[in-house]
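1. sequence-free structure coming up:
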């Protein structure tokens, strides 16, 4: 994951493994910095991303609702988030095309609020 903005970014990801859905976060990306979120060969074709701009506000979001929380987390399952004491957030889908590795770039649109990829 690469942050091409001038802001600090928090990133959460969601994906499906052999046991079902899992969401993980938060990775903190420095301005114009990159971070490896998952090591090794990708295990799924589709990954889901939710990111927050800590400095200017705004977020990268999508239609796939998954569980998150304010602190570092690993959450199994995407159902009943609120009833289980978690928050809900929209994640955007990334189709890796079954590649072995993939890099996502979070970018600004016009230097104002973050844009969805």
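-> Done, it's in. Note that the structure is predicted; figures quoted are calculated from it, not measured.
2. Going by C-alpha atoms from here, please, whenever you check contacts or count neighbours.
-> OK.
3. Nearest residue to the middle of this structure?
-> residue 49 (2.7 Å; C-alpha atoms, centre = their mean).
4. Looks like it contacts residue 22 (just checking).
-> No: if you go by C-alpha atoms under 8 Å, residue 49 and residue 22 don't touch, sitting 12.0 Å apart.
5. any idea how far residue 4 lies from residue 58?
-> 15 Å (C-alpha to C-alpha, to the nearest Å).
6. Structure two is appended below for comparative analysis:
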């Protein structure tokens, strides 16, 4: 009887070990993440071209030193758009691509006529994921000014050449709203 218990325990432990080793080799799911490398709480909104057209969603809150997943799964698009605001200090990570937002949690389809539809018109900056399936951005402060660092780039992505405001570019939203 004692040998049966030992054998059963050994088989149970071996089975658990095999299960854990299989779990360890399962690839991590790809996603778009934003990490807050500032001293303050930040709120983040995301924009991208979905199946139904342009879409913006928010808000994700990221405490200092924490990361938030904004889009889960393999990234289907090369370009995503982000707007983030420092909830304490008031600085913002913004750009020249205008999308609709609101103060409360939102999912908004379309980027046209934001004000007429009762939304705010907010400038997002472009994220070029370089067709990778997984991307993490770090929102940082550089001498008190917001800056963005992408994975393995080690460069400030707030360079104006990186922001999209080309009316001839058909990959960006139609920004015909007036303030």
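-> It's in. Since we're looking at a predicted model, the values are computed, not measured.
7. Quick TM-score on the pair, please.
-> In this superposition the chains share a TM-score of 0.95, using TM-score structural alignment, normalised by the length of the first structure; 116 aligned residues with a C-alpha RMSD of 1.0 Å.
8. rewinding a little: any residues in contact with both of residue 49 and residue 22 of the first structure?
-> residue 14 (C-alpha atoms under 8 Å, 6 or more residues apart in numbering).
9. Pull out the buried residues from stretch 70-77 of the first structure.
-> 74, 75, 77 (16 or more other C-alpha atoms under 10 Å).
10. Kindly apply the preceding question to stretch 76-93 of the first structure instead.
-> Within stretch 76-93 of the first structure, the residues that qualify as buried are 77, 78, 81, 86, 88, 89, 90, 91, 92, 93, counting by 16+ other C-alpha under 10 Å.
11. any idea what residue 83 of the first structure aligns with in the second structure?
-> By TM-score structural alignment, residue 83 of the first structure lines up with residue 116 in the second structure.
12. I believe that match is in a strand; please confirm or correct that.
-> No: counting by DSSP: H, G, I helix; E, B strand; the rest coil, residue 116 of the second structure is not part of a strand but coil.
13. where's it relative to residue 122 of the second structure, distance?
-> Taken as C-alpha to C-alpha, the span from residue 116 of the second structure to residue 122 of the second structure is 14 Å.
14. hang on, the earlier thing: would you list the buried residues of stretch 76-93 of the first structure in JSON lines and tack on distance to residue 34 of the first structure and secondary structure?
-> Supplementary listing: the buried residues of stretch 76-93 of the first structure in JSON lines, determined by distance: C-alpha to C-alpha, whole Å; DSSP: H, G, I helix; E, B strand; the rest coil:
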{"residue": "77", "distance to residue 34 of the first structure": "27", "secondary structure": "coil"}
{"residue": "78", "distance to residue 34 of the first structure": "27", "secondary structure": "coil"}
{"residue": "81", "distance to residue 34 of the first structure": "29", "secondary structure": "coil"}
{"residue": "86", "distance to residue 34 of the first structure": "27", "secondary structure": "coil"}
{"residue": "88", "distance to residue 34 of the first structure": "26", "secondary structure": "strand"}
{"residue": "89", "distance to residue 34 of the first structure": "23", "secondary structure": "strand"}
{"residue": "90", "distance to residue 34 of the first structure": "22", "secondary structure": "strand"}
{"residue": "91", "distance to residue 34 of the first structure": "20", "secondary structure": "strand"}
{"residue": "92", "distance to residue 34 of the first structure": "19", "secondary structure": "strand"}
{"residue": "93", "distance to residue 34 of the first structure": "19", "secondary structure": "strand"}
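15. Okay then, goodbye and thanks.
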